[in-house]
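Asks: below: sequence and its predicted model.
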Amino acid sequence: MSDHSHTNEGHEHGEHAGLSKGKIWQVFGILLLITVIEFIIALVLIPKGVMTQHIGNYIYIILTLLKAFYIVAYFMHLKYEKLGLQLCLTVSFIFIGYFIVLMLIEGGWLNLHMFSH
């Protein structure tokens, strides 16, 4: 018979020790707060003219990236991975975002100039 003892093999440095129930609730609270701020902007500030739609879009993008960071860092456990993997994934996603923006700009430029003649 095999011994099914539970060891910390592969987790020598307590890499998941920071993800307690309290930390999960703290991250949930932060995500909830960001979502509430987004709703206030969408339902109160923009319709009443306190903030323009253009500025609101930039704030939405920043808040969405912040929420994505918390989700990936804590719930997908990237915060507890080695620095090399963190950098590899971060740089990859930055380039993907950069290329998407370039394609959108270029696509808009092509549509603007091709069909305006």
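Replies: The structure has been received and is ready for your questions. Nothing here was measured: the structure is a model prediction, and the numbers come from that model.

Asks: for the rest of this, base every contact and every neighbour count on C-alpha atoms.
Replies: Noted.

Asks: helix, strand, or coil at the residue nearest the centre of the chain?
Replies: What sits nearest the mean C-alpha location of the chain, by CA atoms, centre = their mean, is A68, with 1.5 Å. Judged by DSSP: H, G, I helix; E, B strand; the rest coil, the three-state class of A68 is helix.

Asks: take this one as well and set it beside the first:
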Amino acid sequence: MSEHSHSTEGHGHDDHAGLSKGKIWKVFGILLLITVIEFIIALVFIPKGYMTQHVGNYVYIALTLLKAFYIVAYFMHLKYEKLGLQLALTVSFVFIIYFIVLMLIEGGFLNIHMMNH
């Protein structure tokens, strides 16, 4: 029988040591703060006229993408992966979003008026 050693050499597991309870709570706090900002925008800024719904939608999208970054980077451990995997997943995600937007435009679900001359 062969004996298997359980070393962390070559696996990069030492990098995961940076994800301590304190770091988890810090990321949780950031996510909570972003969510509170979203609620303030929805319940105060837009109804009182400080921000239009159109601008509010873009702010929501930006804040949601920021929350998605933190979730994927820390809770799904992508931050600790090699750069090649990070780039492969990021580029794939961008193309998927791009193709979804193209399909919505072609299907007439997005009202983007193009100049026809």
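Replies: Good, I have the coordinates. In this text the structure is predicted, and so the values were computed from the model without any measurement.

Asks: strands along the first structure, start to end?
Replies: Counting by DSSP state E, the first structure forms no strands at all.

Asks: any idea which helix is longest in the first structure?
Replies: Taking DSSP state H as the criterion, the first structure has its longest helix at helix 83-114.

Asks: list the buried residues of stretch 55-68 of the first structure.
Replies: For stretch 55-68 of the first structure, the neighbour count (16 or more other CA atoms under 10 Å) marks G56, Y60, L63, T64, K67 as buried.

Asks: outside of that stretch, which residues touch it?
Replies: L31, I34, E38, I41, A42, I46 (CA atoms under 8 Å, 6 or more residues apart in numbering).

Asks: could the residues you listed go into TSV alongside neighbour count and distance to T90 of the first structure?
Replies: Converted to TSV, these look like this (neighbours: other CA atoms under 10 Å; distance: CA to CA, whole Å):
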residue	neighbour count	distance to T90 of the first structure
L31	19	20
I34	17	22
E38	18	24
I41	21	28
A42	17	29
I46	16	32
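
Asks: can you pick out the most distant pair from the residues you listed?
Replies: In the contacts of stretch 55-68 of the first structure, two members sit farther apart than any others by CA to CA. They are L31 and I46, at 21.3 Å.

Asks: circling back: could you dump the buried residues of stretch 55-68 of the first structure to a markdown table with distance to H6 of the first structure?
Replies: Output for those, formatted as a markdown table (distance: CA to CA, whole Å):
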| residue | distance to H6 of the first structure |
| --- | --- |
| G56 | 50 |
| Y60 | 44 |
| L63 | 40 |
| T64 | 39 |
| K67 | 34 |
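
Asks: of those residues, closest to K79 of the first structure?
Replies: K67 (14.1 Å).

Asks: from H13 of the first structure, how far off is that closest one?
Replies: 27 Å (CA to CA, to the nearest Å).

Asks: also I37 of the first structure?
Replies: 37 Å.

Asks: between these two, which one's more packed in?
Replies: A count of neighbours by other CA atoms under 10 Å puts I37 above the other of I37 of the first structure and H13, at 15 against 9.

Asks: could you pull out the helices for the second structure?
Replies: Going by DSSP H, the second structure shows helices at 21-40, 53-70, 83-106.
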